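> My questions are about this predicted structure, shown below with the sequence.
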Amino acid sequence: MNRLAGYTYFFAVLCALLLFSGRSLAVEEAGDAEKVVYVYVVILDVDAISSADQSFTINYYAQFRWTDPSLAHPGPGSIRRSLNDIVAPRFILLNQQKTWSSLLNLVDISPEGEVIYRQRLWGDFSQPLRLHDFPFDSHTFELPMLAAGDLGEQIKLLPDPDYPSFISSELSVADWSITGYSEESRDIVLTDEAVGGGYVFSFQAKRIFNHYVIKFIIPLILIVAMSWVVFWIDPSEAGSQLSVAVTAALTLIAYHIALAGKLPDIPYLTRMDMFLFCSTLMVFTALVEVVVTSRLASDGKLHLARRFDQVSRVLFPSVYLGTAGWAFFSAAA
């Protein structure tokens, strides 16, 4: 009896070892396997691009297509099942923020086992931006995707050769111009030590700066030019000079307050910030020049005060033109 029990125990242990070995081998083979998923992306609309929030809002459609022989069926047509009811990759948009989906979590399966999963999202996606050239900047906006499989299965995302991705020609965003788009399969760096193979759809956009030139840059130039009027007022009329100079300075302060909410809130200087700083410095320098010439006139040195004004008529516009050119056309930081 004891011998029979010993044989039974030995047989059970042997079966357990064989089962464990077989399962380990299956997992190892699954880990070495690679499933190809073809991706098709359409940007239906770009609603907004927010420089301050470092994000963009889009209406997006994607189709994922792969083959799984285990899902083949008699047919004759395709069947529809829930994505949660089958063994399927899970697709992740890495820069997704707040989004809403308008399609159900379903897949269509052909008799041959071809699976098609469709996804449509609307919402916000993060995008780090380098705004040093604002408002003459252009950027690349990306939708990086990763896919995770079961049992260590490796998923390779590739652009769908049958359905080339594209972006709609008519978009809602008003202050940006879409200059191009592309799609590629590439490694995506998650951390310093983790790299995942993924798919990236990207589009290039250039800011339309006419709005900023007409509403912000030209009025600022006029405010600075108003401060130069003092150079054509005789230094003997110190009251009139000071009145114009102070009015220009107060107008510039009000302009700064009005412009505060229109510029991106970032911890570094943009081209627009440098231009604002140069313009403010010019108006303040003109005010200082008026104080100096008024003091010279009151001290009986009217000729020297007039000479200062004559030089300033040429010096100030020349310096301003040079600093404006440096601010807008120098190499990006």
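Cool, the structure landed.
> hey, let's count contacts and neighbours off CA atoms from now on
Fine.
> top strand in this structure by residue count?
strand 34-50 (DSSP state E).
> all strands of the stretch 51-200 of the chain, in order?
55-67, 79-82, 90-93, 96-101, 106-109, 114-126, 138-148, 154-159, 166-167, 176-189, 195-207 (DSSP state E, counting those that start in this stretch).
> Please convert those to a markdown table, extending it with mean neighbour count.
Listed next are the strands of the stretch 51-200 of the chain as a markdown table, based on neighbours: other Cα atoms under 10 Å:
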| stretch | mean neighbour count |
| --- | --- |
| strand 55-67 | 19 |
| strand 79-82 | 13 |
| strand 90-93 | 14 |
| strand 96-101 | 14 |
| strand 106-109 | 20 |
| strand 114-126 | 19 |
| strand 138-148 | 19 |
| strand 154-159 | 21 |
| strand 166-167 | 18 |
| strand 176-189 | 16 |
| strand 195-207 | 19 |
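> With distance to V213 as added columns, please give the ones you listed in JSON lines.
Below are the strands of the stretch 51-200 of the chain laid out as JSON lines (distance: least, Cα to Cα, whole Å):
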{"stretch": "strand 55-67", "distance to V213": "23"}
{"stretch": "strand 79-82", "distance to V213": "53"}
{"stretch": "strand 90-93", "distance to V213": "36"}
{"stretch": "strand 96-101", "distance to V213": "32"}
{"stretch": "strand 106-109", "distance to V213": "49"}
{"stretch": "strand 114-126", "distance to V213": "27"}
{"stretch": "strand 138-148", "distance to V213": "16"}
{"stretch": "strand 154-159", "distance to V213": "40"}
{"stretch": "strand 166-167", "distance to V213": "28"}
{"stretch": "strand 176-189", "distance to V213": "15"}
{"stretch": "strand 195-207", "distance to V213": "12"}
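> Use this one as the comparison:
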Amino acid sequence: MSQNPRRGSPRSLVQLLALALGVWLLLVPRPAVAAPEAVTVGIYVNQVASIDLKNNAFTVDFWVWFRGPHRATSPLDAFEIIDGRVNSKANIIKKTLANGEDYAAMRVNATIHRHWDLRQYPFDDHDLEIAIEDADLDATRSVFVPDPESQGKDPDVVVSGWDIEGFDHRIDTHLYHSNYGDTSIADTAETHYSRYVVVLHAKRRGSARFLKVAFALLIAVLVSWCAFFIRPKDASPRVSVSVGALFAAAAGTLAINSQLPDVNYATLTDKTVFLCLGMICLSLVGTVASLSLHYLGREADHRRLDKIGAVVFPLLFFVLFFGVVR
């Protein structure tokens, strides 16, 4: 007896349906994703008022402007300075250009916080960064575009003790690992914002700063060296010279530390302080040893020790000193 052929299996029907769905997805046009609006931004630095190493900050005066399509909230009202605060705003300009774009500009005085790298202080150089973001729209809706023809810095920018060189800029997309609870910004725990960054380079002017910082320490070491030329029988003046030099160096150290923030590494100045204090202590040890030999009646030995100390002490100091500051 013949059997009726099978017209189809459930598996073949599923495959046909999947194929039809795939063709439909290819043919049906997808909704276009709106591109973020481009906002042209620029900064012109008028002056760097101060560089404050102690408080990890610098104060800068600059013009900032935005140019782009019209929107409800102007970028001039929505931008924020990263790690900084606006001290004052002046000369606010808002208008519509002939091409229909909105233009907004103003003069800003701001204090911006930076974590300085002070390992080479006082031969340190630093980058002064001015970074701004649009606090209203994330990078899916607004991105910055630099204005290289108009941005820059005034050639008369001067900071006492520093040379302000160069003017670099870049556009970053900064990632924040939060949407700050606003699901209209993003439905994930991450948001991206366009960031415009301007970098000025502050370089130390000459070596005068080092002499001002270390002068008291160097004098204290010189005074402690003089102890080797005082006769052991003048015990009180000889000990007083070394002890006085030690206290002078300690006072100089306090003055240096008052100019810098607390850091968890040794700066070049710290290394110089350690060297100077160590040499003064070495002079004090030599003084005590020479006095001990004198009281024991070993005159030839204490004279020999003083002569060796008078020669070796400065040589050792200069070798170690140039090893530290090179």
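In hand now; what should we look at? Please read all numbers here as calculations on a predicted model, not as lab measurements.
> Pull up the aligned stretch in the second structure for the longest strand of the first structure.
In the comparison with the second structure, strand 34-50 of the first structure aligns to the range 36-52 (TM-score structural alignment).
> buried sites along that stretch?
Neighbour counts using 16 or more other Cα atoms under 10 Å place 37-49, 51-52 of stretch 36-52 of the second structure among the buried residues.
> Between those residues, which sits nearest G206 of the second structure?
When the buried residues of stretch 36-52 of the second structure are ranked by distance to G206 of the second structure (Cα to Cα), I51 comes first, at 16.8 Å.
> Off-centre distance for the longest helix along the first structure?
Assignment by DSSP state H gives helix 2-32 as the longest helix of the first structure. Computed by Cα atoms, centre = their mean, to the nearest Å, the chain-centroid distance of helix 2-32 of the first structure equals 54 Å.
> What of stretch 305-314 of the second structure?
The answer for stretch 305-314 of the second structure is 44 Å, by Cα atoms, centre = their mean.
> what's the mean distance for that stretch versus the first structure?
Its aligned residues in the first structure lie a mean 1.6 Å from stretch 305-314 of the second structure after superposition (mean Cα distance after the TM-score superposition for the first structure).
> which part of the first structure lines up with that stretch?
Against the first structure, stretch 305-314 of the second structure falls on residues 308-317 (TM-score structural alignment).
> The residue nearest to D52 of the second structure when sequence neighbours are not counted: what's it in contact with?
Closest residue to D52 of the second structure apart from its sequence neighbours, by Cα to Cα, 6 or more residues apart in numbering: F58 at 5.5 Å. Listed by Cα atoms under 8 Å, 6 or more residues apart in numbering, the contact partners of F58 of the second structure are 48-52, 111-114, 128.
> repeat that with 7 Å
Shown in contact with F58 of the second structure (Cα atoms under 7 Å, 6 or more residues apart in numbering): 50-52, 111-113.
> try A57 of the second structure
Neighbours of A57 of the second structure in contact, by Cα under 7 Å, 6+ apart: 51, 111-114.
> mapped onto the first structure, which of those residues hold?
Contacts from those that recur in the first structure, judged by both residues aligned by TM-score structural alignment, their matches' Cα atoms under 7 Å, are 51, 111-114.
> which one of those is nearest L305 of the second structure?
For those, the minimum distance to L305 of the second structure (Cα to Cα) is 49.0 Å, reached by I51.
> Give me the spatial nearest neighbour of the closest one, chain neighbours excluded.
Nearest non-adjacent residue to I51 of the second structure, counting by Cα to Cα, 6+ apart: F58, 4.4 Å away.
> that older thread, which of the contacts of A57 of the second structure lies at the shortest distance from R326 of the second structure?
Closest approach to R326 of the second structure among the contacts of A57 of the second structure (Cα to Cα): I51, at 25.1 Å.
> what residue is smack in the middle of the first structure?
In the first structure, the C-alpha nearest the mean C-alpha coordinate belongs to Q127, at 3.2 Å (Cα atoms, centre = their mean).
> Appreciated, that's everything.
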